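In: Coordinates only, no sequence provided:
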């Protein structure tokens, strides 16, 4: 049986841990690795896309990170209760022409007893930014522990 701790029901500490693990996974930009945090039959709504199951998750994330270059993400816990977590997030990336964007959003997550996410609803808005206005500066991979979070950045 696949398991992905921490498990629900979440308290503040385990919810924060779950959010950071999700952020770290997405910052790896490895669609196969990221998909393992979701149940086999996980359902997503991401903007106008509806995704069902790990195979579609891998395809969705592969296409996403082919378009959104130098992707860097910060997530922050918004609320939690039982087997659900709400987060707010922002990420920066550029397109193939070099135009930079900061994308802001909220996600609602639902987990099974094994800690796998079964439902993900994401609402996201994009803002074109100048490269000089970027706030997320770290090499590909995990955000360093000393890098400011969303609230500290005024986002």
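Out: Arrived safely. Bear in mind that the values here come from a model prediction, so they are computed numbers and not experimental data. Numbering: from 1, shown residues only.
In: From here on, just use CA atoms for contacts and neighbour counts.
Out: Fine.
In: So residue 45 sits against residue 118, correct?
Out: No - Residue 45 lies out of contact with residue 118 (C-alpha atoms under 8 Å); the separation is 11.6 Å.
In: Give me the more crowded residue out of those two.
Out: Taking other C-alpha atoms under 10 Å, residue 45 and residue 118 do not tie; residue 118 has more neighbours (19 against 16).
In: contacts for the helix or strand where that one lies?
Out: Element membership for residue 118, per DSSP states H and E: strand 117-129. Outside strand 117-129, the residues that touch it by C-alpha atoms under 8 Å, 6 or more residues apart in numbering are 37-39, 41-47, 99-112.
In: just stretch 77-91 next, same as before
Out: 8-12, 15-16, 19, 71-76, 102-113, 136, 150, 155.
In: in that stretch, what's buried?
Out: By neighbour count on 16 or more other C-alpha atoms under 10 Å, the buried set for stretch 77-91 is 77-78, 80, 83-91.
In: Of those, just say which sits nearest to residue 58.
Out: Using C-alpha to C-alpha, residue 91 comes nearest to residue 58 of the buried residues of stretch 77-91, at 19.2 Å.
In: Second structure follows, compare the two:
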């Protein structure tokens, strides 16, 4: 199975890869997201370690059972060969209705077929008021073209 664009990445293909990942995660469909990873993909997500597509699906299922109305924006930070680094923010609320904005960085490594074989994510959560939310679009679904990326979003 191949998942273009393939490494080595150019600026344009790295941006394309980041947007594809953002769109998939905004679908909140664990099975769809997992198809972008190798069968034996290795993750570090915060302090949790995940190995393989089945574990990725289980992890994402748990994640989106907790993180309601999830909306994510990812931006390319750097790229080289078969590696991409991104920064991201996402907003969600818990079962009690408390909104959060999660800030993070990820490092990705791809195989020759364009599947991600390694993902390392460092993430921090900040409680916010609903009035402080920045990401407003129908969800689940991709970020609309008229919603700015992080470079245009005040910290």
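Out: Cool, the structure landed. This structure is a prediction, so every number in the text was calculated from the model and none was measured.
In: what's the TM-score for these two chains?
Out: Superposed pair, TM-score by TM-score structural alignment, normalised by the length of the first structure: 0.99. Supporting alignment: 154 aligned residues with a C-alpha RMSD of 0.4 Å.
In: picking that back up, out of the buried residues of stretch 77-91 of the first structure, which two sit at the greatest distance?
Out: Farthest pair in the buried residues of stretch 77-91 of the first structure (C-alpha to C-alpha) is 83 and 91. Separation: 25.2 Å.
In: can you give me the helices for the first structure?
Out: With helices called from DSSP state H, the first structure shows them at 12-28, 31-35, 54-67.
In: Reformat the ones you listed into CSV and put distance to residue 124 of the first structure and mean neighbour count next to each item.
Out: What follows is the helices of the first structure, written out as CSV (distance: least, C-alpha to C-alpha, whole Å; neighbours: other C-alpha atoms under 10 Å):
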stretch, distance to residue 124 of the first structure, mean neighbour count
helix 12-28, 15, 18
helix 31-35, 19, 18
helix 54-67, 13, 16
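In: Of those, which is nearest residue 140 of the first structure?
Out: helix 12-28 (7.0 Å).
In: what's the closest one packed up against?
Out: helix 31-35, strand 69-81 (3 or more C-alpha pairs under 8 Å, 6 or more residues apart in numbering; DSSP states H and E).
In: Between those, which one is closest to residue 132 of the first structure.
Out: Across those, residue 132 of the first structure has its closest neighbour in strand 69-81 (14.7 Å, C-alpha to C-alpha).
In: Superposed on the second structure, what's the mean shift for that closest one?
Out: Its aligned residues in the second structure lie a mean 0.1 Å from strand 69-81 of the first structure after superposition (mean C-alpha distance after the TM-score superposition for the first structure).
In: what angle do that strand and helix 12-28 make?
Out: For strand 69-81 of the first structure against helix 12-28, the angle by axes from the mean of the first three to the mean of the last three C-alpha atoms, to 10 degrees is 160 degrees.
In: what's the angle from strand 69-81 of the first structure to helix 54-67?
Out: Note on geometry: by the same axes, to 10 degrees, strand 69-81 of the first structure and helix 54-67 are set 130 degrees apart in direction.
In: What span of the second structure is strand 69-81 of the first structure aligned with?
Out: The aligned range for strand 69-81 of the first structure in the second structure is 68-80, by TM-score structural alignment.
In: what's near enough to touch the nearest residue to residue 85 of the second structure once chain neighbours are set aside?
Out: Closest residue to residue 85 of the second structure apart from its sequence neighbours, by C-alpha to C-alpha, 6 or more residues apart in numbering: residue 107 at 4.5 Å. Going by C-alpha under 8 Å, 6+ apart, residue 107 of the second structure touches 83-86, 118-121.
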